[in-house]
Each structure stands twice: as C-alpha cells, then as structure tokens.
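Chemist: when you get a sec, could you give me coordinates for this:
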Amino acid sequence: MPLIIKNDQVIEDQWTLLSADAQLEDVLQTQQAIVPLTLWQQHKNQLKPIKPLGVWLDAHEVIEDLADDLTFFDVIALNFPAFTDGRHFSSARLLRERYAYTGEVRAIGDVLRDQLYFMQRCGFDAYVIRSDRCPHDALKSLTELSVSYQAAYDQNLPLYRRRSA
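Modeler: Next comes the predicted model:
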C-alpha cells in the first residue's frame, strides 16, 4: 500500500483513488473508493448507500458543486495537477470554514514538501506526496515554521492580535 501523510504521521493509505474515467462497476468492486466528481454526479443515487466513500475534484471543479452532498463523504481529495496550480487552497478553506466539513481533506496530485505547511493552514489534514518524493522527509516540513503572521483556518487571529491579547 502507498504511504500518505495524515494527521501529522506517515501511514499506509487505506483508500483507492479511482481514475477520472472510472465506471460505476469499478466503485462497486473497490472498498474505500475515492470517486471522481463526475462519476458521483452521474450515479449519485447508486453511490449514496456506499460507506465509506470519498470523492475527488480536479483543479477546474469547484466545491460549490458538491456542497449539498458533503455528508456522504468521509474523504474529499483535491487534485493539484501542477504544483503551481493553487486553486484548491481556497477549496480547502471553503470546505472547513463555509461548509464546516469535518471529514478528511486530502491533497493529491503534484503535492510537494514545500506546500504542506500552507496546505495545513488552509484545512488539509492528509497529503499524498508525489511518488518520486519521500513522505517521511515531507512530514518534517509541517513543523519547520513555528510562527505564522496571518490568520488562517488553523489560527483565526493574526500575530499582532495574539500578541496584544
């Protein structure tokens, strides 16, 4: 099983990420599947009873398309097709702050060590590191910075307000 970073530790991934062209039969034959958003939208009624279930969104897909269905998912994976594409940083914040999603928010795709700290500040709690990188090394990046200036999902007050309190 591949390794992922989840809740500040490296563990074996129990989930299976289905490809963008997966079919309903693929989900029915897979335990703990993370399905593409388009498959969920096409077969929502057949997939609702399946537990546990996850869904993944590509970079051009938006959380608002999934907002009414969040209670059906244990995992929401957000795909970063390139490390320079940061659209899903906002998606993670929306999930946590606007929609109060408490399940796992997972970063997948071109996820690198340098992004993890900032992803965590936006609400991610699981990361699938690019296959040519070491997840044990990437885990260290979550503790390398000890102070943040800005408010974010993980700290709702900026530094100047924390110091004055």
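Chemist: every contact and neighbour count from this point should use C-alpha atoms.
Modeler: OK.
Chemist: so which residues of the chain form strands?
Modeler: Secondary structure of the chain (DSSP state E): strands located at 3-6, 9-12, 16-17, 33-36, 54-57, 75-80, 104-109, 126-127.
Chemist: which strands and helices sit next to the fourth one?
Modeler: Counting contacts by 3 or more Cα pairs under 8 Å, 6 or more residues apart in numbering; DSSP states H and E, strand 33-36 is packed against strand 16-17, strand 54-57, strand 75-80.
Chemist: of the strands of the chain, flag the one that's most buried.
Modeler: Counting by mean count of other Cα atoms under 10 Å, strand 126-127 has the highest mean neighbour count of those, with a mean of 26.
Chemist: one more to put side by side:
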Amino acid sequence: MTRIIRNARIEEDHWTRIDAATEAMPDTPSLPSGPILVPLALWQAQRAALIARGTPVGVWLDAGEDAAALANDLSQLDLIAVNFPKFTDGRGYSSARTLRERYGYRGELRAIGDVLLDQLFFMHRCGFDAFAVRADTDIERALAGLHSFSDSYQGAVDTPLPHFRRGDVANSATPTTGATA
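Modeler: The predicted model follows:
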C-alpha cells in the first residue's frame, strides 16, 4: 500500500485512484470497494451512481481544470486531489486556495503527481493537508520539508493574518522616538 503525508504524519493511503481512461466508459465501470478517487469527468458523468455506492468518493482535478466545477458538490466529497503534472506547473496552488478560501472546502485536500519535498511547505500554506510525493522522494525527508520555515510574513490559508497583524509581542512594542518624558 502507498504511503502519503496527511495532517503532518506519514500514513497508509486507503484510497484507490481510478485511472483517467475509465472516464470514457459510458456506464459506471466496475469499481473496487472502499474509498475511490475519480477524475473530474467521471464524477460529472456518473455523480449519482458514485454517491449511491455508499462509500467515500473523492475527485481529482488535473492542472487546468477549474475548481469551480466542484463548488456545488463539496459536501459530497471526502477528498479532493489536485494533480501537478510537473513541478513547474503552479496552477494547483491556485486551485487549492480557491477551494479553501472561496468555497470553504474543509475536507482532505491532497497534492498528487510531480510533488517534491521542496514544495510541501508552500503547498500547505495554500491549503493542502495531504501529499502523495513522487515515488523517488524520501517520504521522511518530505515530511520534514513541511517545517522548512519557522514563520511566514504573508497571510495565507494556513495563517490568514500577515505577521505584522498577529499581535506578537515583538510587534506590539512601542517604538521609541528618542524623546524622554
């Protein structure tokens, strides 16, 4: 079974990813029991049948597929995965922020595809809470990559307020002007 990083822990992945080629089938294909992760096109074509299975269903978005396509279905989805076809393709970061900030998705948001350890910290900032790193990536080192930086100045999904607005003791000190009372 494949291991993934979920909620800053390494865990076994119990989801079965259904191949994109399956989406061309006219009827609901023979699907394995248990949680499945299906391409957006298969979800759109077989939504009712997939829900009727009575087991958790997730959808994976390819780069370039609009997160808005899932806006009305978020309550039905236990998992949304965003595919990074190559590490230089940053569209998935925008999809994650859109799902979390605009649509309020609170389920598992997983990065899949060409996911490298150097990206995990930034992916987490955009709202990802699970990561299926590339097979050639040491998952233990990737987990450590989530903690590459101790703090961030900018606000993001993980910490909405920018550093200067968080009320830290260092930021609340009264500036000195050189004058004495």
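Chemist: if we can go back for a sec, now the strands of the first structure as CSV including distance to L142 of the first structure?
Modeler: Shown next, in CSV, are those (distance: least, Cα to Cα, whole Å):
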stretch, distance to L142 of the first structure
strand 3-6, 10
strand 9-12, 10
strand 16-17, 24
strand 33-36, 25
strand 54-57, 23
strand 75-80, 19
strand 104-109, 14
strand 126-127, 11
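Chemist: of those, which is nearest S146 of the first structure?
Modeler: Checking the strands of the first structure against S146 of the first structure by Cα to Cα gives strand 9-12 as the closest, at 17.8 Å.
Chemist: show me what that closest one is packed against.
Modeler: strand 3-6, helix 135-139.
Chemist: distance from that strand to the second structure after superposition?
Modeler: Once the two are superposed, strand 9-12 of the first structure sits an average of 0.8 Å from its aligned residues in the second structure (mean Cα distance after the TM-score superposition for the first structure).
Chemist: so what touches that strand?
Modeler: By Cα atoms under 8 Å, 6 or more residues apart in numbering, the residues outside strand 9-12 of the first structure that reach it are 1-5, 135-136, 139.
Chemist: and the furthest pair within those residues?
Modeler: M1 and L139 (18.0 Å).
Chemist: Throw the helices and strands packed on strand 9-12 of the first structure into a markdown table and include distance to L39 of the first structure, thanks.
Modeler: Below are these laid out as a markdown table (distance: least, Cα to Cα, whole Å):
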| stretch | distance to L39 of the first structure |
| --- | --- |
| strand 3-6 | 24 |
| helix 135-139 | 29 |
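Chemist: the most centrally placed residue in the first structure and H60 of the first structure, how far apart?
Modeler: Nearest to the mean C-alpha position of the first structure, by Cα atoms, centre = their mean, lies R106 at 2.0 Å. Applying Cα to Cα, to the nearest Å, the value for R106 of the first structure to H60 of the first structure is 16 Å.
Chemist: I'd like the helices and strands packed on strand 33-36 of the first structure as a markdown table, with distance to A126 of the first structure appended.
Modeler: Formatted as a markdown table, those follow (distance: least, Cα to Cα, whole Å):
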| stretch | distance to A126 of the first structure |
| --- | --- |
| strand 16-17 | 14 |
| strand 54-57 | 13 |
| strand 75-80 | 9 |
